[in-house]
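S.K.: sequence-free structure coming up:
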């Protein structure tokens, strides 16, 4: 488990155990859930459609053996079922807001019954944007349910009637890999449910999603030119664990994700000019497109590096980047080079 997340979870669970710190526990848990959900947002906003049904760890033992799409579905189906069938005793978000049809899912269950290629095939059928909206709706309503709970509610247990209700809902498959969930949930009180579906369950599966996306990025970058089109080095970028680079479909640079069609203006311009990168463009010094927009604090640094590539070539550029990053972290390097692109070029030449 991620060390930082593990510590946050331990703190929440400790605070949850005492009435005088209960409100603080809920506040911290909701903030923690927001932090974890941001990871899902970045993945959904940053990765291409095919990323969500790939299984780079298909034969592994663990949650990372699934897909990104399955992981999102599984996390939020479980919370939706538990939150509404058991705690709030009202209608699930999946049915209330018509997400079954919007998402295009062939199942309404948690997905525990799916194995191997079934997971990939299931994932291909899902509308990822609608799945994300469903996940966010479940999270937001779940946060509100948490806020509405009182300390005295934590000891509430569940009866055979609840178990019968869950079975009747059809939201848990009768397959042996799934049906155990009903006994598991009903064997807990509300505090126990908060500890698992509402917190630790998120941690386990979102960590698995991070492992999946890391692997997908490594695969995408294999054999691909690590020199970014604008002049940065993908080998040294702080986004390296998230981004496949602007020469792949796994480009999560902000100038890609915020642009129309998720295509960085620099990439679009170079493609139109049929050149390899901005360093081959005669208009580079005066360019204010994309990464070079004056309001971007990394503009001068990128331009200095592009000019270095133009003058000395990519091979030498990557070598000087290695030397720079032996001394400084990415952000510090960008700060040093970014005061003025001409001075930045001189610093690179002297490194």
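M.R.: All right, it came through fine. Since this is a predicted model, take the numbers as computed values, not measurements.
S.K.: drop to CA atoms for contacts and neighbour counts, all remaining ones
M.R.: Noted.
S.K.: what comes up buried for the longest helix along the chain?
M.R.: Longest helix in the chain, counting residues (DSSP state H): helix 22-46. For helix 22-46, burial by neighbour count (16 or more other CA atoms under 10 Å) applies to 22-23, 25-26, 28-30, 32-33, 36-37, 40, 43-44, 46.
S.K.: try this one next to it:
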């Protein structure tokens, strides 16, 4: 009798206090589950690592429930159907799924979406053609609403969301200013066609930003916070729009930052400049914008006006360390963990 195939999975072992550590995770090996009627057994090819996962590690009220202690860390995945008990899918199909940090998993067939490997590399389903790309598209176009000739500034601009924001802004006729960390990322933004690329680590960053936006900022796509936001706020024009999709600089905070209370200054600026500051979660726009996003993004990729970069880490066991690095801005492009072989490459 042969031993059952083992599934490797990474569980949330404890909740972090500040920066997460390896002790917050536990790797275990269990038998691969069997699908019931209407379900499929999936083998993970790519696991997407994204900043929102840090918030799910906390036991705090948010827009989504936290990961329970002892549960598999959550995450979007591209997977191959190994066994199917639903007529809509067959073994060998490649699907977009939400298996989390594990090598195998079972899901109802209705909870996965079949991918067409001939349309684009399947990894893009969790990148430029997936949640990050859609976050950029919906947040920028629905909330930011850039007009031709306006100035759009985006932080973490070398990441999967920020790079798409800047390129879409350019497609729409706006001027794109990207902010990233380090010379290599700044050079990449210049290669992508950003009008200006700035290094937030530079000691002259505030002055550099001021020089880059002589007519002020009309749209600031916020996904970082911290000292970048402090530099941007005084440069916002009257009626500027600020879509807020993340605050990665603060995800590991355990208390309020030191210094004076800055809320009055912020509220006064919002009032006197008639700013629109709007937080959003990308799934609130799925029904109204996702179909258009898929068509537009595919066309832009095909004609070369929307480019992307992937940062692929090999091996599920390396997911925690890659995740820690992402929270510090060490990744360069869309961060993926290749968990298993990709039969489409």
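M.R.: Arrived safely, thanks for sending. The structure displayed is predicted, hence computed values, not measured ones.
S.K.: any idea what the TM-score is?
M.R.: Once superposed, the chains reach a TM-score of 0.21 (TM-score structural alignment, normalised by the length of structure 2), with 132 aligned residues with a CA RMSD of 7.4 Å.
S.K.: re earlier: farthest pair in the buried residues of helix 22-46 of structure 1?
M.R.: Pairwise distances among the buried residues of helix 22-46 of structure 1 were taken by CA to CA; the largest, 36.3 Å, belongs to 22 and 46.
S.K.: could you identify the helix or strand that succeeds the helix or strand containing residue 163 of structure 1?
M.R.: The secondary structure element spanning residue 163 of structure 1 is helix 160-169 (assigned by DSSP states H and E). Going down the chain from helix 160-169 of structure 1, the next helix or strand is helix 176-186, by DSSP H and E.
S.K.: buried stuff in that following helix?
M.R.: Residues 178, 179, 181, 182, 185, 186 are the ones in helix 176-186 of structure 1 that count as buried (16+ other CA under 10 Å).
S.K.: can you tell me which of the residues you listed is nearest residue 101 of structure 1?
M.R.: residue 178 (22.9 Å).
S.K.: look up how far residue 81 of structure 1 lies from the closest one.
M.R.: Remark: distance between residue 178 of structure 1 and residue 81 of structure 1 (CA to CA, to the nearest Å) = 13 Å.
S.K.: what about the nearest residue to residue 334 of structure 1 once chain neighbours are set aside, how many residues close to it?
M.R.: Nearest residue to residue 334 of structure 1 in three dimensions, chain neighbours excluded: residue 301, at 5.5 Å (CA to CA, 6 or more residues apart in numbering). Around residue 301 of structure 1 there are 27 other residues, counting by other CA atoms under 10 Å.
S.K.: check residue 270 of structure 2 too.
M.R.: 18.
S.K.: that one: what's it in contact with?
M.R.: Applying CA atoms under 8 Å, 6 or more residues apart in numbering, we find residue 270 of structure 2 in contact with 276, 277.
S.K.: may I see the buried residues of the strand or helix carrying it?
M.R.: Assigned by DSSP H and E, residue 270 of structure 2 belongs to helix 263-272. Residues of helix 263-272 of structure 2 classed as buried: 269, 270 (neighbour count, 16+ other CA under 10 Å).
S.K.: tell me what the helix or strand encompassing residue 195 of structure 1 is packed against?
M.R.: For residue 195 of structure 1, the host element (DSSP H and E) is helix 190-195. Under the contact definition 3 or more CA pairs under 8 Å, 6 or more residues apart in numbering; DSSP states H and E, helix 190-195 of structure 1 sits against no other helix or strand.
S.K.: let's see that with 10 Å instead.
M.R.: helix 3-16, helix 22-46, helix 176-186, helix 201-221 (3 or more CA pairs under 10 Å, 6 or more residues apart in numbering; DSSP states H and E).
S.K.: burial count for residue 215 of structure 1?
M.R.: 18.
S.K.: any idea how far it is from residue 314 of structure 1?
M.R.: Distance of residue 215 of structure 1 to residue 314 of structure 1, given as CA to CA: 26 Å.
S.K.: and what of residue 131 of structure 1?
M.R.: Counting by CA to CA - residue 131 of structure 1 and residue 314 of structure 1 are separated by 41 Å.
S.K.: need the contact list for residue 16 of structure 1.
M.R.: Residues near residue 16 of structure 1 by CA atoms under 10 Å, 6 or more residues apart in numbering: 10, 22-26, 28-29, 151, 154, 191, 194-195.
S.K.: turn those residues into CSV, columns for distance to residue 75 of structure 1.
M.R.: Shown next, in CSV, are these (distance: CA to CA, whole Å):
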residue, distance to residue 75 of structure 1
10, 20
22, 24
23, 24
24, 24
25, 21
26, 19
28, 20
29, 16
151, 25
154, 22
191, 18
194, 13
195, 14
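S.K.: nearest to residue 202 of structure 1 among the residues you listed?
M.R.: residue 195 (10.2 Å).
S.K.: nearest spatial neighbour of that closest one, skipping sequence neighbours?
M.R.: Nearest residue to residue 195 of structure 1, sequence neighbours excluded (CA to CA, 6+ apart): residue 13, at 7.0 Å.
S.K.: what's the neighbour count on the one you found?
M.R.: 20.
S.K.: these two touch, right, it and residue 193?
M.R.: No. Assessed by CA atoms under 10 Å, residue 13 of structure 1 is found out of contact with residue 193, at 11.7 Å.
S.K.: can you give me the helices for the stretch 201-350 of structure 1?
M.R.: 201-221, 254-257, 265-273, 299-312, 314-327, 330-337, 341-350 (DSSP state H, counting those that start in this stretch).
S.K.: tell me the SS of residue 161 of structure 2?
M.R.: At residue 161 of structure 2 the chain is in helix, as set by DSSP: H, G, I helix; E, B strand; the rest coil.
S.K.: look up how far residue 237 of structure 2 lies from it.
M.R.: Where residue 237 of structure 2 is concerned, residue 161 of structure 2 sits at a distance of 23 Å (CA to CA).
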